[in-house]
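Trainee: let's see this in three dimensions:
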Amino acid sequence: MNTAPASADAPRWLTEEEQRIWRSYLHATTLLEDHLDRQLQRDAGMPHVYYGLLVGLAEAPHRRLRMTELAMKAKITRSRLSHAIARLEKSGWVRREDCPSDKRGQLAVLTDAGMEVLKRSAPGHVAAVRQALFERLTPEQQKSLGEIMQIVAEGLQPDDAGADLPWLR
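Mentor: As a prediction, the model looks like this:
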């Protein structure tokens, strides 16, 4: 891409080095997500996003969260969450309950069967994460990666509640 200096209204193109870093990041994150998704499909019969939903519920008080909170935690749209919860309900891993404090709201609740599948699949998932990421990095690289991702996440997490965020759609 053009690396000429940008004028006030021209795009500021990535340098060759920035382009290399960006493409490496995209390539690695796509491969990592695919690797984890395939591992969970093979070992637990669920995609990575469903595993994340089960983890979110397992970590919540009384293993239940409002659907909106769960969508926010998973960084997905409410529509995608509703579809995922329906699939998890069919498996018997999650159930929905009406929210006692808000007649329009619903809670997602992790069932005992869902907790069991999570307990069975967690060791393999942790091993896959460790093998794919942490065992490839030195302790210093792990620390740097954590710091970098924290900075990126903080910059992308707006304080504005009216922002166009997936879980608000």
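Trainee: rest of the way, CA atoms for contacts and neighbours
Mentor: OK.
Trainee: find the residue at the geometric middle of the protein.
Mentor: With distances taken as CA atoms, centre = their mean, the chain has residue 74 as the residue nearest its mean C-alpha position (5.1 Å).
Trainee: ok, it to residue 56 distance?
Mentor: Relative to residue 56, residue 74 is positioned 8 Å away (criterion: CA to CA, to the nearest Å).
Trainee: likewise for residue 125?
Mentor: Spatial separation of residue 125 from residue 56 under the definition CA to CA is 15 Å.
Trainee: same thing with residue 10?
Mentor: Here residue 10 is placed at a distance of 43 Å from residue 56 (CA to CA).
Trainee: what does residue 73 give?
Mentor: Separation of residue 73 from residue 56 (CA to CA) stands at 7 Å.
Trainee: for those two, indicate the residue with more neighbours.
Mentor: Just comparing residue 73 and residue 56: by other CA atoms under 10 Å the higher neighbour count belongs to residue 56, 19 against 15.
Trainee: the structure of the following sequence is requested for comparison with the preceding one:
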Amino acid sequence: MTEQEPRWLDAAEMKAWRNYAIGAAMLADRLHRELQDNHDISLADYQVLVRLSEHRGLRMRMSQLAEEVASSKSRVSHQVARMERVGLVRRRECPEDGRGVFAELTDKGMETLRTSAPTHVEGVREHMVDLLTRSEQEVLARVFDRVITHLRGRDG
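Mentor: This next block holds a predicted model:
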């Protein structure tokens, strides 16, 4: 069996990949620091609060929450446990399914989301959205919709 030569990235592909990788890491770090410094909440916790606030009953199954925040079930379980200790969320058993567990937003979690959202939205605007034209935003949305679909195994 012969080993096939890798499909190396050309200069344009490498530039696109590196700029994405570095930019995404820097953006996430900046947004995290702004939330941490101003509201004592992590970007990961903020994302959980947002997802819960968007669902009926302000709750979601833990497995669905993990998928929506692009994390493992184990990592989300630890994160929710930490958030539960500070009163931002609570766990509830699923009444329809004895094995299922919900994460549910508390009043304190909703208030934390309400006060931290303006900081986060301003950061997203300042560090990304306002730097792009509307057509660039649309292209970016389409590109990452395709990437997400592929990585979740729902492609084609």
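Trainee: and the strands in structure 1?
Mentor: With DSSP state E, the ranges of strands along structure 1 come out as 64-66, 94-98, 106-110.
Trainee: any idea which of the ones you listed is most buried?
Mentor: Among those, strand 106-110 has the highest mean neighbour count (mean count of other CA atoms under 10 Å), at a mean of 23.
Trainee: onto which residues of structure 2 does that strand map?
Mentor: Under TM-score structural alignment, the alignment places strand 106-110 of structure 1 onto residues 101-105 of structure 2.
Trainee: try stretch 62-72 of structure 1
Mentor: The counterpart of stretch 62-72 of structure 1 in structure 2, counting by TM-score structural alignment, spans residues 57-67.
Trainee: ditto for stretch 10-21 of structure 1
Mentor: Using TM-score structural alignment, the match for stretch 10-21 of structure 1 in structure 2 runs over residues 5-16.
Trainee: gap between that stretch and the chain center?
Mentor: 28 Å (CA atoms, centre = their mean, to the nearest Å).
Trainee: could you pick out the longest helix of structure 2?
Mentor: Among the elements of type helix in structure 2, defined by DSSP state H, the one spanning the most residues is helix 11-39.
Trainee: who are the packing partners of it?
Mentor: Using 3 or more CA pairs under 8 Å, 6 or more residues apart in numbering; DSSP states H and E, the elements in contact with helix 11-39 of structure 2 are helix 43-53, helix 107-127.
Trainee: which of those sits closest to residue 155 of structure 2?
Mentor: If you check each of these against residue 155 of structure 2 by CA to CA, helix 43-53 wins as the nearest, at 23.9 Å.
Trainee: for that closest one, give me the average deviation versus structure 1.
Mentor: When structure 1 is overlaid, helix 43-53 of structure 2 sits 0.6 Å from its aligned residues on average, using mean CA distance after the TM-score superposition for structure 1.
Trainee: what are the buried residues along that helix?
Mentor: Within helix 43-53 of structure 2, the residues that count as buried by 16 or more other CA atoms under 10 Å are 43, 45, 46, 48, 49, 50, 51, 52, 53.
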